[in-house]
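Participant: generate coordinates for the sequence data below:
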Amino acid sequence: MPGSLPAYQPGQPDFSILRLGHIEYLVTDLERSRDFYVDVIGLFETERDADHVYLRAIEDREHHSVVLTRDKAPGIGHFSFRVSCEEDLNRLAHRFESLGLPIRWMQPGEERGQGRALRVQDPFGFPVEYYSQMEPAPWLLQQYHLHRHGCPTRLDHLNVLMPDAQAGFDWYTRELGFYCAEYTAARAPDDRVWASWLYRKSTVHDIAVMTGRGPSVHHAGFSLMEPMGVIRACDALGSAGYANNIERGPARHGISNALFVYVRDPDGNRFELYTGDYLTIDRDQPPMRWELDDLRRQSLWGAPPPRRWFEESMTVHDIRGGRMQPLADPAIHAIPSYVE
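Facilitator: You can find the predicted model right below:
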């Protein structure tokens, strides 16, 4: 079983990140992708233009939590965090500029429904956006007659890969003020963080930082209302001809305790449908440690992940020119846990 370490002290920056905001998936066929995410998965379209479709889930009160963008190849355009106020954006810009990081100001409406926003290429190469204001959208939580299939409630978290996950842990906790719910480390004498589940809202994570070829995004996770939502989502995928897009699960994670299924969209972009994790309201609670060789961290029960779940991830854009960021190999390697 996992152990724990004494409580650590995250940084106390002069800005406040509230939660994960939205993610931009790059897709090659915009209409096909829109139909997949809306008609099969159960997200809702808020607005569209020639090259974008803006989607939200039933708990969302903002314009969007997913952007589908037409592009030549799949991947991730950017992901975002919401901050508490406009002044936080200025504080973040000052901090990033002092570190020599590339930034770009996004003007109101440049991304539909969103106010002024700040994009940065973070120290690891990820295109990250920060915003404080977005147009409201009708709340669909109690519009039960509109709910379909798995019916995602919100964009819950993001899982990213980078060559040095210890450096990623330090950046998010010390520089950005994230808390840690759980982490994986190799046994002594190395004892470096191999992966960490970090949060600002009071759930297990807004972002998980893992060791791997990066910068890349492994998946975005959407929360569901209850466990049968996972089964209904799989039924919808199967009956719509997307059974082979179910990549892993249903199963239950050791880390986070969540019941899950991983899905690939028509372009191969990956997301997770996820329910049953726990609250992290007591922020002085020490994070839970899992040993790297304890495979229950990945699956408390369920079939082992396929090899591609470990080896494939989504590339990310450069904020300045739209080029895909080159990948670097990890500094340490995980113990293989797929079936050959």
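Participant: from here on, just use CA atoms for contacts and neighbour counts.
Facilitator: OK.
Participant: got a list of contacts for whichever helix or strand residue 261 is part of?
Facilitator: Assigned by DSSP states H and E, residue 261 belongs to strand 259-264. For strand 259-264, the surrounding residues in contact (CA atoms under 8 Å, 6 or more residues apart in numbering) are 227, 230, 245-253, 270-277.
Participant: quick one, helices of the stretch 201-340 of the chain?
Facilitator: 228-239, 307-311 (DSSP state H, counting those that start in this stretch).
Participant: which one of those lies closest to residue 215?
Facilitator: Residue 215 lies closest, by CA to CA, to one member of the helices of the stretch 201-340 of the chain: helix 307-311, at 13.5 Å.
Participant: the stretch 101-250 of the chain: strands as residue ranges?
Facilitator: 103-106, 117-121, 127-131, 154-162, 179-185, 193-199, 207-211, 216-223, 246-252 (DSSP state E, counting those that start in this stretch).
Participant: make CSV out of these and add distance to residue 94 and mean neighbour count.
Facilitator: Shown next, in CSV, are the strands of the stretch 101-250 of the chain (distance: least, CA to CA, whole Å; neighbours: other CA atoms under 10 Å):
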stretch, distance to residue 94, mean neighbour count
strand 103-106, 10, 16
strand 117-121, 11, 22
strand 127-131, 13, 23
strand 154-162, 25, 25
strand 179-185, 23, 25
strand 193-199, 23, 27
strand 207-211, 23, 26
strand 216-223, 26, 25
strand 246-252, 42, 20
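Participant: tell me who's in contact with the nearest residue to residue 159 once chain neighbours are set aside.
Facilitator: Nearest non-adjacent residue to residue 159, counting by CA to CA, 6 or more residues apart in numbering: residue 208, 4.6 Å away. By CA under 8 Å, 6+ apart, the contact set of residue 208 is 157, 158, 159, 160, 195, 196, 197, 198.
Participant: separation between the first one and residue 21?
Facilitator: Counting by CA to CA, to the nearest Å, the gap from residue 157 to residue 21 is 9 Å.
Participant: let's compare: structure for the following, please.
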Amino acid sequence: MPIPAPNLYPPFNIIRLSHAVFGVKDLAASRAFYVDTLGLQVTDEDEEHIFLRAMEERGHHSLVLRKDETSEIRSLAFKLFDEGELDKAHDWFKSKGHRVEWVERAYQGRTLRTHDCFGMPIELYFQMDRLPPIHQQYALYNGVKPLRIDHFNCFAQDVDTAVDFYNEMGFRVTEYTEDEETGRLWAAWTHRKGGVHDIAFTNGLGPRLHHTAFWVPTPLNIIDLCDLMATTGYVANIERGPGRHGISNAFFLYILDPDGHRIEIYCSDFQTVDPDLEPIKWDLKDPQRQTLWGAPAPRSWFEHGSIFQDVEPVESDLAATPIIAP
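Facilitator: The predicted structure follows:
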């Protein structure tokens, strides 16, 4: 199927991805991973939650860890341009027959909870508490020195449907993988903020969260993190990399947190601000598509993902497969 033309005048204005809410079984273990090892900053915590931000972020949080009996994803959140866009979003989702609910969220203004075309829970807001800048407090830089949240990647049972739905909300495709035999999309990278992606979709049992990515200063920070994880009890949590993607050109490392949620540590992709920028097409069988250089992705990278709360994943009917490491 053809990639839809960019929708430059969507019914409401999403600026960027904002944050994710992870269910975790052991807050102390998660804190040791995200704070002591990765270097995210705690902005608040209690017996049920830990709120985290990265070094360049002024918003109160970009990741919320919530103590739970299950390791499920509570929501993915996006920031809107202003307060009025929230009402437009409410009316748009309601007109499509989606559930809509105004919810209370700590450190945020009015927040809309709804779901996408597959039932994946998403939340939209405009206002979040601002915190003082810490990007020049270099004594706080620890772990991999995370600067900001960069993107979500989700398994989707039908990537064409996902691209069409998010295109209606103004997400533009930057790169995509097409199965040559069927002409269907196997994966697509879509954005609002001018990078390669705010949210991407990969064919598979879905919807599930494949990973959440944080941007770091340089590839050397990623190498340092490998050394740190290998000597602090986390070597088995390194799933894939380091290496460089063909798609996005990003230098990457994929790791798993104590609950199995996948995190990508990521730097050096390219800018995609121009609204008329043509998307880049990749063949599914191109070995440099997923890995420009480095070891091919292991099978777990194509099969393992985090479940969304109260959402039953559905198998994809697209049987095409990429190159998988033995």
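Participant: give me the TM-score for these two chains.
Facilitator: TM-score for the superposed chains, counting by TM-score structural alignment, normalised by the length of the second structure: 0.97, backed by 325 aligned residues with a CA RMSD of 1.4 Å.
Participant: can you tell me which of the strands of the stretch 101-250 of the first structure comes nearest to residue 304 of the first structure?
Facilitator: strand 246-252 (8.2 Å).
Participant: what about the longest strand in the second structure?
Facilitator: strand 14-24 (DSSP state E).
Participant: the first structure: matching residues for the next helix or strand after that strand?
Facilitator: Per DSSP H and E, the first helix or strand lying C-terminal to strand 14-24 of the second structure is helix 27-31. Mapped onto the first structure using TM-score structural alignment, helix 27-31 of the second structure spans residues 30-34.
Participant: so which bits of that stretch are buried?
Facilitator: Under the neighbour-count criterion of 16 or more other CA atoms under 10 Å, stretch 30-34 of the first structure has 30, 33, 34 buried.
Participant: between the residues you listed, which sits nearest residue 298 of the first structure?
Facilitator: Checking the buried residues of stretch 30-34 of the first structure one by one against residue 298 of the first structure (CA to CA), the nearest turns out to be residue 33, at 28.9 Å.
Participant: wait, doesn't the closest one sit right on residue 268?
Facilitator: No: between residue 33 of the first structure and residue 268 there is no contact under CA atoms under 8 Å: 10.7 Å.
Participant: ok, the equivalent of residue 262 of the second structure over in the first structure to residue 26 of the first structure distance?
Facilitator: Mapped onto the first structure by TM-score structural alignment, residue 262 of the second structure lines up with residue 270. Here residue 270 of the first structure is placed at a distance of 11 Å from residue 26 of the first structure (CA to CA).
Participant: hmm, back to that, mean neighbour count added to the helices of the stretch 201-340 of the first structure, as CSV?
Facilitator: What follows is these, written out as CSV (neighbours: other CA atoms under 10 Å):
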stretch, mean neighbour count
helix 228-239, 19
helix 307-311, 12
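Participant: and these as TSV, adding distance to residue 127 of the first structure?
Facilitator: As requested, the helices of the stretch 201-340 of the first structure are exported to TSV (distance: least, CA to CA, whole Å):
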stretch	distance to residue 127 of the first structure
helix 228-239	30
helix 307-311	22
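Participant: nearest to residue 44 of the first structure, out of these?
Facilitator: helix 228-239 (15.0 Å).
Participant: give the aligned range of that closest one in the second structure.
Facilitator: Aligning helix 228-239 of the first structure against the second structure (TM-score structural alignment) gives residues 220-231.
Participant: what's that stretch in contact with?
Facilitator: Contacts for stretch 220-231 of the second structure (CA under 8 Å, 6+ apart): 37-38, 143-145, 216, 235, 237-238, 242, 252-253, 265.
Participant: farthest pair in those?
Facilitator: Going by CA to CA, the pair spanning the contacts of stretch 220-231 of the second structure furthest: 216 and 235, at 19.8 Å.
Participant: which of these two has more neighbours?
Facilitator: residue 216 (24 against 14; other CA atoms under 10 Å).
Participant: once you drop chain neighbours, what's closest to that one?
Facilitator: residue 146 (4.8 Å).
Participant: likewise for residue 334 of the first structure?
Facilitator: Nearest one to residue 334 of the first structure, counting by CA to CA, 6+ apart, is residue 292 at 7.2 Å.
Participant: OK, contacts around the alignment partner in the second structure of that neighbour?
Facilitator: By TM-score structural alignment, residue 292 of the first structure lines up with residue 284 in the second structure. Contact partners of residue 284 of the second structure, counting by CA under 8 Å, 6+ apart, are 177, 178, 179, 180, 186, 321, 322.
Participant: in the first structure, which of those residues remain in contact?
Facilitator: Mapped onto the first structure and checked by both residues aligned by TM-score structural alignment, their matches' CA atoms under 8 Å, the contacts of residue 284 of the second structure keep the contacts 177, 178, 179, 180, 186, 321.
Participant: now, among the residues you listed, which is nearest to residue 275 of the second structure?
Facilitator: Relative to residue 275 of the second structure, the closest of these is residue 177; by CA to CA it sits at 20.3 Å.
Participant: circling back: can you count the residues close to the residue nearest to residue 216 of the second structure?
Facilitator: Counted by other CA under 10 Å, the residues lying close to residue 146 of the second structure total 26.
Participant: my guess is it contacts residue 39. True?
Facilitator: Yes: with contact defined as CA under 8 Å, residue 146 of the second structure reaches residue 39; the gap is 6.6 Å.
Participant: which neighbours do those two share?
Facilitator: residue 54.
Participant: just to revisit the earlier point, out of the strands of the stretch 101-250 of the first structure, which gets nearest to residue 61 of the first structure?
Facilitator: strand 154-162 (10.0 Å).
Participant: who touches that closest one?
Facilitator: 20-22, 56-60, 65-66, 124, 168, 205-224, 328, 330.
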